[in-house]
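Visitor: sharing a sequence plus its predicted fold:
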Amino acid sequence: MKPDTNNSKADEVAVVCRNSSKLWHIPSSVASIDTDTTEQKLFEKETIIVPFADDLAPYSIKSKLSKKRKWFIIFIVALQGFLGPLSSSIYIPAVLQVKQSFQASDTAINATISSYIFTLGLSPLIWATLSEHYGRRVVYLSAAVIYLCSTIGCALSHSIGLFIALRIFQSVGAAAAQAVGAGTITDLFDIHERGNAMGLFLLGALIGPVLGPIFGGFINQFLGWRYIFWLLTAVGGLTLFFIVFFLPETSAAILKKKALASSEKTKTKDSKRAKLETHILFQKNQTTIMQGGVNEEANDSFTDGIACSSSSITAANSFSTSTSFFTTIITPIKFMFKPVVILATTPYSMAYGFMYFVIATLPHELQHHYSLTSYQVGLSYLTNGVGNAMGAYLSGKLSDRALNKTQESDKNNDSKANLEARLSPMWLGIILLPIVLKSIWFFVLYATVGLGVGFVQTPSNTYIVDSYQSHSASVMSAANMLRCISAGCTPLVAPSLISAIGNGWSMTIIAILSVLSGASILSIQHFGYRWRNQ
């Protein structure tokens, strides 16, 4: 078969291999053909990229890992995801001592909390982009090192300015798993299994803000606030140890890229030899043409030599250049404006903000009304942690069950067409939050707030990941950004709001907003399939 040519450009060639319908990537450094003049140009510098179908299934590790190994990987990722929310709240009971130690103003101390939370929302936009270009493992390792170094710096710092800067870097290191973790779950689990995996992974984000004040209260009262950061250093070091020795690369796209690069390295000598042989065959063919005949065997060998040697040369390179870094980095921002992402994350973002509203105001309220000590204030967060854990676990189970039940009744057996069924458990959380926010029993209230947040979170995040599986890290970073905006703003608003209208009316407003957020879920359940396919 003769090569397919482009007459408009003599240096751009796409060659079709004999007995094959695939288009291969052919560098014009191998050949360039102009059929009008039979002019042949060899060994130029440019490369012609002809797209071909990309099948990542052979490189996926879903079927290559045992169930226990998969869950251990999710545990490692969840542990790193746990560090972000844990570090945001663990020293809240020690804020007064930190202020006295640095002789800082209230504004500066509040900046150590708000800057951390806002950075926790922004950083995943970068980490998600890096993970899609360089892999999950590289991102986890880099983030763990940054977190460890900055946390040690926080423990040793002696000025409020340095402390704030190190808190920002600590947040950068702690933020990676918030976005990349969803991509790891997509790499390891099929669509009907992700609810449980997402529930375990998101458990860290839910119980971190709750367990933080408990640990922080005890450590601050008996050891001092600096030991809070030494504890975080120990947890960060343990996480880094697990990542280094037990966390493999899970991205099928990155594994394919590495496999092609390895194959290219081993075939370099063969490729050079093939180029030389192709050049010799071409010269023989040219001689035959000039003598008035055509050597078909030499011509066919020439064509096959170009196609087969060229494909191995450029396959790995074409993969890495198919999507520009700039295009990838703005992908999460684009997701923030998609109706499905906005509406699916609205109830969760609001619920997460409500939880931080309570977390930020609880120490002052309990110390002012009940004269509780630092560790007693920390213990009051325990009920919320129990509620969060129960909500995340149960909603993951119910989410998978709802999807599987809908899929069984669907004659077409198309799980992607029924993804909106995952959102059904969110109604339990939306109903629970406004009821308990008006409750008069504190510990029942706080435990059920956690339960409500857990029920809202897991189905929401699993749904958007299933909707955009090929961009799971980017879509989760967009959702994380919306969540952290809410969580960062409510602690700033809470003191002024409570001072102006009191606890009762503040909780009433939150309860009303929680009920109204149900309209988002109702809209997605009716129009989500259409929006996802636009």
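Guide: That came through, no problem.
Visitor: from here on, just use CA atoms for contacts and neighbour counts.
Guide: Will do.
Visitor: neighbours of G181, just the number please.
Guide: Using other CA atoms under 10 Å, the number of residues around G181 comes to 27.
Visitor: ignore what I typed, I meant N533.
Guide: If you count neighbours by other CA under 10 Å, N533 ends up with 8.
Visitor: same question, P209
Guide: 26.
Visitor: now the helices for the stretch 251-400 of the chain?
Guide: Listed in chain order, the helices of the stretch 251-400 of the chain (DSSP state H, counting those that start in this stretch) span 252-266, 268-290, 296-321, 325-329, 331-335, 339-370, 374-379, 382-409.
Visitor: TSV for the ones you listed, including mean neighbour count and distance to F246?
Guide: Shown next, in TSV, are these (neighbours: other CA atoms under 10 Å; distance: least, CA to CA, whole Å):
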stretch	mean neighbour count	distance to F246
helix 252-266	17	17
helix 268-290	16	32
helix 296-321	19	26
helix 325-329	14	28
helix 331-335	18	29
helix 339-370	21	32
helix 374-379	21	33
helix 382-409	22	25
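Visitor: please compare the first structure with the one that follows:
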Amino acid sequence: MTSDSLMLTPSTLLHASDTLTVIDDKSVISIYDIRSNRRRLFVLIMIAFSSIILPFCDTVYLPALAQLEHDLKTSTTLVDYTISSYLVTCGSFGLLWGPLSDRFGRKIILLISFAFFTAFTIVCTLARSIIVLLIFRSLQGGAISASLIVGQSVVVDMYPPERLGFAMGLFLVPLLVGPIIGPFIGGALASSFGWRSTFVALIIMAAISTIVILVFVPETHHYFITQRQLKLGKKIKTNTIREIHSISKPTFMPPWRPFVFLLDITIAPHIFVCATIFGTLFVSLTLIANRAADKPYSLSPFLIGLCYIPTGTCSLLGSLCGGYVSDWSAKRFSRIAEGRLVISLLGATLCPMGLLLCGWTFHFNVHIVVPLIGASMFCFGETFIFTSVAAFVNVKRSAMAGAILALINALSFVCAGLGIIGAIPLVAVIKFGPLFSLLAGLSSFTIIIAMVVVANQFRKTAFIIRASDLPKAESFSIKNKQIIEESTSLQWF
């Protein structure tokens, strides 16, 4: 029987491109429904709580940079490099943690990474030279990057595509709370006990996160779930799971393989938007700490920590709003997967506007409140688009979503680390206004390119099929389905 003669109805399930197998609707469940909504939300909150340590580790000692420089008798440049080295390894090691979690499971990789992170943090606490601190800060970043990469994979494992925007936005909340409470707590600790106390706080947080993962976070990898259910003799059988064709025995994917998506014109522009904006975010946050400690502001570590509260709050709001708007936009512009990015890309324009306001007001020594308003605008726009892109790639390329997310995070953190290395000497030469104008121009360029690609995808789409209309149709030709898929297929450079 050929695909031209088959008709797809609500009582049948498509198992291959040219054959159909009839299955009783009542016997088919989704892999996403094996947990209740309450249980799924609880696991999401636990894994999100554990991931807060990644941004907290990066920002907790920003208010204490001057203290660290004096105590270790080093330069401002080398102290700032402890931040950039952390970010670079955080991005590059993420390409390894993702494939490892695909091969061996999510939970075991998270536990191993937190064990390494705790050991490296202990060495940082006892460091007596800037070289030792640089080396083990780099190892810190490599270890803790698993909390973000594997954490995102856990969210993708548990939530169906239609709810992924909301779930991803909720997952990112603690990651965005970290920049709020990190400098605030770090400033208070550094003022009272010195900069080493910030690393003691990280050790305590790592221990708590390890216990949370061990006790409350189950294995969520689809393949390992189905295998465990079969071994335990549960009622869930592989032939009753709707997503059976996407569940296969995991293999280790080479860490460099995700880079192939940089050749995909439907994915690459959005990857570059996230990478450039995220990199610019950390460059600006680091420079803000240095500028606030310098004349004419001369703020104490505690007050510098307070300056990050509005920026972190706006990051939090941007993530929540971005997830909601992403899901709404996906329904409103349901012609193609890029529909969920329409509003988000417009919101991302807050990033270059905020950079210009922050940079030039710092340049002319305007009251600290004004540049912080610009920084807050930028932070809102960054998380607003980042959440939407994370949901978009999971819908657009669900089979390789983990690899694409790992690539986005890797490039984002590497751009942040290298950006700090380049920006520190550059800001001394051209000052804040011109430097932030360059960063705003780079962000604007990537956003415009992404907008053009989305508009082009809408233009190329010949058919509009809303997901809500499919169950109402009495029949649907498989041949037409193939034509529609071809009309929205990959466009390569």
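Guide: Perfect, I can see it now. As the structure is a prediction and not an experimental result, all values here were calculated from the model.
Visitor: re earlier: so which of the helices of the stretch 251-400 of structure 1 is nearest L419 of structure 1?
Guide: Closest to L419 of structure 1 of the helices of the stretch 251-400 of structure 1 is helix 382-409 (CA to CA; 6.6 Å).
Visitor: gap between the closest one and the chain center?
Guide: Its chain's C-alpha centre and that of helix 382-409 of structure 1 lie 21 Å apart, by CA atoms, centre = their mean, to the nearest Å.
Visitor: okay, and the residue most central in space within structure 2 sits in which element?
Guide: Residue closest to the average C-alpha location in structure 2 (CA atoms, centre = their mean): N409, at 6.0 Å. For N409 of structure 2, the host element (DSSP states H and E) is helix 401-430.
Visitor: what does L432 of structure 1 give?
Guide: Here L432 of structure 1 is assigned to helix 426-437, by DSSP H and E.
Visitor: F378 of structure 2 -> structure 1?
Guide: Aligned by TM-score structural alignment, F378 of structure 2 pairs with V449 of structure 1.
Visitor: same check, this time on L202 of structure 2
Guide: Counting by TM-score structural alignment, L202 of structure 2 corresponds to L232 in structure 1.
Visitor: ok, S506 of structure 1 touching P495?
Guide: No: look at S506 of structure 1 against P495 with CA atoms under 8 Å: they stay out of range, at 10.3 Å.
Visitor: ok, now which ones touch the aligned residue in structure 1 for L345 of structure 2?
Guide: When structure 1 is aligned by TM-score structural alignment, L345 of structure 2 is paired with W427. Residues near W427 of structure 1 by CA atoms under 8 Å, 6 or more residues apart in numbering: V456, G518.
Visitor: would you mind measuring from W427 of structure 1 to N110 of structure 1?
Guide: Going from W427 of structure 1 to N110 of structure 1 by CA to CA, to the nearest Å gives 34 Å.
Visitor: how about S324 of structure 1?
Guide: Distance, S324 of structure 1 to N110 of structure 1, using CA to CA: 39 Å.
Visitor: now do A360 of structure 1
Guide: If you go by CA to CA, the gap between A360 of structure 1 and N110 of structure 1 works out to 11 Å.
Visitor: give the aligned equivalent of A111 of structure 1 in structure 2.
Guide: By TM-score structural alignment, A111 of structure 1 lines up with Y81.
Visitor: equivalent analysis for I219 of structure 1, please.
Guide: Alignment of I219 of structure 1 against structure 2 is given by TM-score structural alignment, with L189 as its counterpart.
Visitor: ok, the equivalent of A344 of structure 1 over in structure 2 - contacts?
Guide: Using TM-score structural alignment as the criterion, A344 of structure 1 maps onto H270 of structure 2. Counting by CA under 8 Å, 6+ apart, H270 of structure 2 touches V389, A450.
Visitor: and the residue nearest to the centre of structure 2? What does it align with in structure 1?
Guide: With TM-score structural alignment as the criterion, N409 of structure 2 lines up with N480 in structure 1.
Visitor: can you report how many residues lie near R35 of structure 2?
Guide: R35 of structure 2 has 11 nearby residues by other CA under 10 Å.
Visitor: helix, strand, or coil at the counterpart of it in structure 1?
Guide: The alignment partner of R35 of structure 2 in structure 1, by TM-score structural alignment, is L65. The three-state label given to L65 of structure 1 by DSSP: H, G, I helix; E, B strand; the rest coil is coil.
Visitor: from I73 of structure 1, how far out is L65 of structure 1?
Guide: For L65 of structure 1, the distance to I73 of structure 1 (CA to CA) stands at 10 Å.
Visitor: what about the counterpart of M168 of structure 2 in structure 1, how many neighbours?
Guide: Mapped onto structure 1 by TM-score structural alignment, M168 of structure 2 lines up with M198. Look at M198 of structure 1: counted by other CA under 10 Å, it has 26 neighbours.
Visitor: does M198 of structure 1 touch T458 like I think?
Guide: Yes: between M198 of structure 1 and T458 there is a contact at 6.4 Å, judged by CA under 8 Å.
Visitor: let me know whether S412 of structure 2 touches F278 as I believe.
Guide: Yes: using CA under 8 Å, S412 of structure 2 is in contact with F278, at 5.6 Å.
Visitor: tell me the buried residues in the next helix or strand after the helix holding N409 of structure 2?
Guide: For helix 401-430 of structure 2, the following helix or strand on the C-terminal side (DSSP H and E) is helix 432-460. Across helix 432-460 of structure 2, burial judged by 16 or more other CA atoms under 10 Å covers 432-437, 439-444, 446-448, 450-451, 453-454, 457-458.
Visitor: residue boundaries of the helices in the stretch 51-200 of structure 1?
Guide: Assigned by DSSP H, counting those that start in this stretch, the stretch 51-200 of structure 1 shows helices spanning 67-89, 95-102, 106-134, 136-156, 160-174, 176-188, 194-222.
Visitor: most tightly packed of those helices?
Guide: Mean neighbour count (mean count of other CA atoms under 10 Å) peaks for helix 176-188 among these, with a mean of 28.
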